[in-house]
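>>> quick one, what's the 3D model for this:
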Amino acid sequence: MQLIKGTVEKLIKKYRTNNPFEIASQRNILVLFERLGDILGYFHTYKRIPMIHINSDLNEREQRFVCAHELGHSILHRHVNTPFLRKNTLFSIDRIEREANQFALELLIPDQVIYEFQNTNMTIYELVATYGVPQDLAHLKRKQTGKPYIFNTKTEHIFPLRR
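Prediction:
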């Protein structure tokens, strides 16, 4: 997890943004919006052209998360063909998907965002919803320790760490 956090921090510093669409553009990754039915999005490379496909039926926040998730695949798993793995091998892609989710979470809600909201009455679940991150990923931010914030485990409110 720390490796992913470090990778994301370097990306944000290099591109001076945490906007996944902007980072994809600066990395010459083509982002395409199309009707994909039940599929939220996917990443692939065709003739050395990296592409992120995003379901055009999603709302803007969902598209932002999907773009961040697929950007994670483009950086962390560039040469992994997940459709091939799903269809032709026994290799579990769960780890790959968890890593892409962690990448998206770190990109869309860097620690600085947590710091900014620590004195509000907002829960971690409300915070992730504000940034378009699925609720079930809120626990990943909550698990992080050694940060200048803590979470009230009953209410999930963010509080500054008292020293």
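
>>> hey, let's count contacts and neighbours off CA atoms from now on
Noted.

>>> in the chain, which spans are helices?
2-15, 20-26, 60-76, 82-88, 94-108, 111-117, 124-130, 138-143 (DSSP state H).

>>> give me the angle between the first one and helix 94-108.
If I follow you right, that is helix 2-15. Counting by axes from the mean of the first three to the mean of the last three CA atoms, to 10 degrees, helix 2-15 lies at 40 degrees to helix 94-108.

>>> now the angle from helix 2-15 to helix 60-76?
110 degrees.

>>> another one to check against the first:
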Amino acid sequence: MEEIVSKLVKRHKTNCPFTIARTLGIHIQFHDLGTNTRGVYYRKLRRRLIVIHNQLSAEWQRFVCAHELGHDRLHRGMSRFFLEEHSYFNPGKFERQANLFAVKLLTSFDEAQSGETSEQICARNGIPVEMHQFY
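Model prediction:
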């Protein structure tokens, strides 16, 4: 995963998930997704789409975009909806991997200072508190 993130950042010269997604041809839309869904990655034929809940804070929107970009890079051909409806496989593993991908991407230009905690690094990079555990 570190190699995938490193190549993305090096190739696009940024760790901004919105810029990377758009450069990769992934369309980004903002819609009301209700109270339980922050974002969705969807692939139909050759069109890729990230939908982000429009009521989220800017910090969460950025994280969700990075998370959904992680699904695009790590889980091609996999659909959470298909997994939940037609298999006994738990999609939680893929969600944790996408969270880890997002944290690695968003902290890719940053190095820990001496004596600095992981929470401080995550806060400095705009990672929501709930996701600090993935650093």
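
>>> tell me how they score on TM after superposing.
Here the TM-score for the pair of chains, by TM-score structural alignment, normalised by the length of structure 2, is 0.90; 134 aligned residues with a CA RMSD of 1.7 Å.

>>> can the helices of structure 1 go into JSON lines with extra columns for distance to residue 159 of structure 1?
Listed next are those as JSON lines, based on distance: least, CA to CA, whole Å:
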{"stretch": "helix 2-15", "distance to residue 159 of structure 1": "22"}
{"stretch": "helix 20-26", "distance to residue 159 of structure 1": "28"}
{"stretch": "helix 60-76", "distance to residue 159 of structure 1": "25"}
{"stretch": "helix 82-88", "distance to residue 159 of structure 1": "39"}
{"stretch": "helix 94-108", "distance to residue 159 of structure 1": "19"}
{"stretch": "helix 111-117", "distance to residue 159 of structure 1": "9"}
{"stretch": "helix 124-130", "distance to residue 159 of structure 1": "10"}
{"stretch": "helix 138-143", "distance to residue 159 of structure 1": "12"}
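
>>> distance to residue 34 of structure 1 and mean neighbour count for those - can I get that in CSV?
Below are the helices of structure 1 laid out as CSV (distance: least, CA to CA, whole Å; neighbours: other CA atoms under 10 Å):
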stretch, distance to residue 34 of structure 1, mean neighbour count
helix 2-15, 26, 14
helix 20-26, 15, 17
helix 60-76, 11, 23
helix 82-88, 18, 12
helix 94-108, 21, 20
helix 111-117, 31, 14
helix 124-130, 24, 18
helix 138-143, 28, 15
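
>>> and residue 48 of structure 1, which of those helices is closest to it?
helix 60-76 (12.2 Å; CA to CA).

>>> and that closest one, which stretch of structure 2?
Helix 60-76 of structure 1 lines up with residues 58-74 of structure 2 when matched by TM-score structural alignment.

>>> the matching stretch vs structure 1, average offset?
Here the mean offset of stretch 58-74 of structure 2 against structure 1 after fitting is 0.3 Å, by mean CA distance after the TM-score superposition for structure 1.

>>> circling back: closest one to residue 43 of structure 1 among the helices of structure 1?
Nearest of the helices of structure 1 (CA to CA): helix 60-76, 5.6 Å.

>>> next one: the closest one to chain centre, how far?
6 Å (CA atoms, centre = their mean, to the nearest Å).

>>> which elements pack onto it?
The contact analysis (3 or more CA pairs under 8 Å, 6 or more residues apart in numbering; DSSP states H and E) places helix 60-76 of structure 1 against helix 20-26, strand 41-46, strand 49-55, helix 94-108.
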